[in-house]
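Participant: show me how the following folds:
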Amino acid sequence: MPLGPVRPSPLVEQATERLRAQIVAGEWAVGARLPGETTLAAELGVGRSTVREALRGLAGEGFVRARQGAGVFVVSAEPVGEEWPARLRKAAVRDVYEVRMAVETHAARLAAERRTEADLTAIEAALAGRRAAAAEGDRALVEADIAFHAAVVGAAHNPVLAGLFADFVPVLREGLVELLALTRMREGDPGARDGAHEALVRAVREGDGAGAAEVVRGELEDPFGVAPG
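Facilitator: Predicted coordinates for the structure are as follows:
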C-alpha cells in the first residue's frame, strides 16, 4: 500500500496519521526498521523536519523507538498509552499558552541571570532574524519568533525547560500562524510586537531577571493583541 502525498496542512498531523496507519495495518511489522527520513519525506511529499516531528509523535505513542546510529524501529502495532507529546498535539492553543507562560517566564528570569556572551550573540541574531522574517509572511515570522524564544530559553541553561519548550513547538507553530491570520494584527503592527522582543533582549543583556520575566508575561498573556483560544 503506497503512502501517497499528504495535503498541505496540517502537515505533521497528516504525516503522523499516515505513518501510524501503515504500522497498524502491518505494512511495517514489529521489529522492522522504518525507511529513512529522506525516503519518507519524498513519499509523503513533505520536508524532513515534518517527518522528524511525526516520528517523534509516534515514539511518544509507543509505536516506534529510535536507536542511535541504527534508525527508527517499530516496537508496537498498538499505542502503549498517551504520553506528553501526544497530549500536547491534542491540546487547545489556550491550554498550551498557559503552560508555556510558566515555562518561559521562569526561563527568561534564569536567562538574565545565567546568559553568556555567546547566548547574547545568539539571542540578538535571532531578533535580527525575526525582524527580517517580518517581510516574508506570517509563517516565516512565526518560525523566526519561535527561534527567538528558543534562544532565550536556551540561555537559561536548563535542559528540562529547553525540552519542554521544544515539545510545545508543533502546537505553537500552527496555532500562531492561524492566530495571525485571524487577527490580521500585522496590518497595524508588521513587526508583531518587535518592541517587546527588543525589551526582552535588553533585560537579558542587563541581567534584569524580573524585567525579563515581566516582558514575557505581558506578551504571552495577550499574544498578538487577542486572547488565544
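Participant: make it CA atoms for all contacts and neighbour counts henceforth
Facilitator: Fine.
Participant: which residues of this protein fall in helices?
Facilitator: Per DSSP state H, the chain has helices spanning 11-24, 37-44, 48-60, 84-90, 93-114, 117-133, 138-154, 159-183, 194-205, 209-221. These are given in chain order.
Participant: how about the ones you listed in CSV, adding mean neighbour count?
Facilitator: Shown next, in CSV, are the helices of the chain (neighbours: other Cα atoms under 10 Å):
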stretch, mean neighbour count
helix 11-24, 19
helix 37-44, 17
helix 48-60, 21
helix 84-90, 16
helix 93-114, 20
helix 117-133, 18
helix 138-154, 22
helix 159-183, 17
helix 194-205, 19
helix 209-221, 20
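Participant: pipe the ones you listed into a markdown table and attach distance to residue 228 per row.
Facilitator: Below are these laid out as a markdown table (distance: least, Cα to Cα, whole Å):
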| stretch | distance to residue 228 |
| --- | --- |
| helix 11-24 | 21 |
| helix 37-44 | 31 |
| helix 48-60 | 24 |
| helix 84-90 | 15 |
| helix 93-114 | 5 |
| helix 117-133 | 21 |
| helix 138-154 | 15 |
| helix 159-183 | 8 |
| helix 194-205 | 18 |
| helix 209-221 | 9 |
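Participant: between the ones you listed, which gets nearest to residue 78?
Facilitator: Among the helices of the chain, helix 11-24 comes nearest to residue 78, with 6.7 Å by Cα to Cα.
Participant: other SSEs contacting the closest one?
Facilitator: On a contact count with 3 or more Cα pairs under 8 Å, 6 or more residues apart in numbering; DSSP states H and E, helix 11-24 meets helix 48-60.
Participant: between helix 11-24 and the helix it packs on, find me the angle.
Facilitator: Put simply, helix 48-60 runs at 50 degrees to helix 11-24, going by axes from the mean of the first three to the mean of the last three Cα atoms, to 10 degrees.
Participant: residues contacting residue 93?
Facilitator: Residue 93 is in contact with 171-172, 175, 228-229, counting by Cα atoms under 8 Å, 6 or more residues apart in numbering.
Participant: follow-up on the earlier one: closest to residue 74 out of the helices of the chain?
Facilitator: The nearest among the helices of the chain, by Cα to Cα, is helix 11-24 at 7.5 Å.
Participant: sorry, back to before: of the contacts of residue 93, which is the nearest to residue 118?
Facilitator: Using Cα to Cα, residue 172 comes nearest to residue 118 of these, at 26.3 Å.
Participant: here is a second sequence; please produce its structure as well for comparison:
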Amino acid sequence: MSAAPSRRPPLAQEITEELRREIASGRWAVGSRIPPEPQLIDRLGVSRGTLREAVKALAHAGLLEVRRGDGTYVRSTSEMAGTARRAYREYGEEQVFEVRFALDAQAARLAARAADDDDLAALRALLARRRVAWAEGDAEGWIAADWDFHLKVAEASGNPLLHELYGTFGDVFHGVKMKQRLRDGFDACRAAGHEDLVRAIAARDEDTAAATVLDNLRYCTTWMH
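Facilitator: Presented below is the predicted three-dimensional model:
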C-alpha cells in the first residue's frame, strides 16, 4: 500500500510564515516600513492576492500595520507583543492594572519559590540603580530601572511563558502613562513591592511576596488620574 502523499500548507500560509520570520529575525525592525509590494511579489514569486492575504493575516495578528497610501509597517515582533500594543490603545488604564495585579502577584509567588542567589543580587542592584536615578531627578532612568526590576522578578519566577508575557507589556505597564504619574507627592521609592518584595523572595515567603506587590499596585492606582 503506497504512502499517502504529503500535503503542503496553502501558499498564503507559507508566505505568511516567511514574512513572520523576517519580522522575528529583526531584519525588518519595529517601526520600519517593509519592502514595497512589487518588490516582495518579485522576490517571493507569488501573486498580489497571495501576498495581500499574508499581510492581512499578520496585520490581524498585530505584527504589521497597513497605512493607506503610505505602505505597511512593522508594529511588533510577535503576536503576543501585538496583543499588548492593542491593549495599550484599546483598553483603559484600570483594565490594564487589573491584568497587572494578576501577573505581578503570580510572578512574586513563583519567584519566592524559584529565585536563586544570582537573581537576588540582580534585583538588589536594580533597586540601587532605581534609588540613584530618583535621587538625581532622572525620571527616565527611574522608569527604566523600575521596569527592569519587575521584569527580573518575572524572569526569576522560573516560568518562561510568564516572563515573555510580562515583557510584552512594557509599553503598557511602563509607557508614557507611567511618566505622567510622577507628580509631586508620588513616593517613587516605596519599600512595598520592591525592597520588601526582595526580602520576601529571599525568605521563600510566597504569601508576603504577593501581598507586598499588591500593596504597591494599590498605591499606584491612586495616582492613575
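Participant: give the closest residue to the most centrally placed residue in the second structure in space, chain neighbours not counted.
Facilitator: Nearest to the mean C-alpha position of the second structure, by Cα atoms, centre = their mean, lies residue 168 at 1.3 Å. Using Cα to Cα, 6 or more residues apart in numbering and skipping residues adjacent in sequence, the residue nearest residue 168 of the second structure is residue 81, 4.8 Å away.
Participant: the host helix or strand of the one you found vs helix 160-168, what angle?
Facilitator: Assessed by DSSP states H and E, residue 81 of the second structure sits inside helix 79-90. Inter-element angle recorded for helix 79-90 of the second structure and helix 160-168: 40 degrees (by the same axes, to 10 degrees).
Participant: which residues are contacting helix 79-90 of the second structure?
Facilitator: The contact list for helix 79-90 of the second structure, computed with Cα under 8 Å, 6+ apart, reads 61-63, 75-76, 96, 165, 168-169, 171-172.
Participant: contacts only, for residue 120 of the second structure.
Facilitator: Neighbours of residue 120 of the second structure in contact, by Cα under 8 Å, 6+ apart: 198, 201-202.
Participant: try 6 Å
Facilitator: Contact analysis of residue 120 of the second structure by Cα atoms under 6 Å, 6 or more residues apart in numbering lists nothing.
Participant: just tell me what it corresponds to in the first structure.
Facilitator: When the first structure is aligned by TM-score structural alignment, residue 120 of the second structure is paired with residue 120.
Participant: coming back round to it: figure out which of the helices of the first structure is closest to residue 76 of the first structure.
Facilitator: That would be helix 11-24 among the helices of the first structure, by Cα to Cα, at 8.2 Å.
Participant: how near is residue 173 of the first structure to residue 120 of the first structure?
Facilitator: Remark: distance between residue 173 of the first structure and residue 120 of the first structure (Cα to Cα, to the nearest Å) = 24 Å.
Participant: right, I mislabeled it, should have said residue 139 of the first structure
Facilitator: Look at residue 139 of the first structure and residue 120 of the first structure: by Cα to Cα, they are 25 Å apart.
Participant: let me see the contact set for residue 28 of the first structure.
Facilitator: If you count contacts by Cα under 6 Å, 6+ apart, residue 28 of the first structure has none.
Participant: same question, residue 37 of the first structure
Facilitator: Applying Cα under 6 Å, 6+ apart to residue 37 of the first structure gives the contacts residue 48.
Participant: now with 10 Å, please.
Facilitator: By Cα atoms under 10 Å, 6 or more residues apart in numbering, the contact set of residue 37 of the first structure is 43, 47-52, 55, 71-72.
Participant: export these to CSV and tack on distance to residue 124 of the first structure?
Facilitator: Converted to CSV, those look like this (distance: Cα to Cα, whole Å):
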residue, distance to residue 124 of the first structure
43, 38
47, 28
48, 28
49, 25
50, 27
51, 30
52, 28
55, 32
71, 36
72, 36
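Participant: out of those, which one sits closest to residue 148 of the first structure?
Facilitator: Closest to residue 148 of the first structure, out of all of the contacts of residue 37 of the first structure and judged by Cα to Cα, is residue 49, at 18.4 Å.
Participant: residues contacting that closest one?
Facilitator: Residue 49 of the first structure makes contact with 12, 37-38, 41, 55 under the criterion Cα under 10 Å, 6+ apart.
Participant: which two of those residues have the greatest separation?
Facilitator: Across the contacts of residue 49 of the first structure, the longest distance by Cα to Cα is 15.2 Å; it joins 12 and 38.
Participant: circling back: just put the contacts of helix 79-90 of the second structure in TSV and tack on distance to residue 41 of the second structure.
Facilitator: Listed next are the contacts of helix 79-90 of the second structure as TSV, based on distance: Cα to Cα, whole Å:
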residue	distance to residue 41 of the second structure
61	21
62	22
63	19
75	21
76	22
96	40
165	34
168	31
169	34
171	34
172	35
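Participant: any idea which of these is closest to residue 215 of the second structure?
Facilitator: residue 96 (16.6 Å).
Participant: what does that closest one align to in the first structure?
Facilitator: Aligned counterpart of residue 96 of the second structure in the first structure: residue 96 (TM-score structural alignment).
Participant: you'd agree its match is up against residue 176?
Facilitator: No - in this structure, residue 96 of the first structure is not within contact of residue 176 by Cα atoms under 10 Å, at 11.5 Å.
Participant: who touches both of those two?
Facilitator: With Cα under 10 Å, 6+ apart, residue 96 of the first structure and residue 176 have common neighbours residue 228.
Participant: in contact with the corresponding residue of the second structure for residue 212 of the first structure, which residues?
Facilitator: In the second structure, the residue matched to residue 212 of the first structure (TM-score structural alignment) is residue 209. Contacts for residue 209 of the second structure were tallied using Cα under 10 Å, 6+ apart; they are 104-112, 192-194, 196-203.
Participant: now distance to residue 131 of the first structure too, for the contacts of residue 49 of the first structure, in CSV please.
Facilitator: Formatted as CSV, these follow (distance: Cα to Cα, whole Å):
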residue, distance to residue 131 of the first structure
12, 26
37, 31
38, 31
41, 30
55, 32
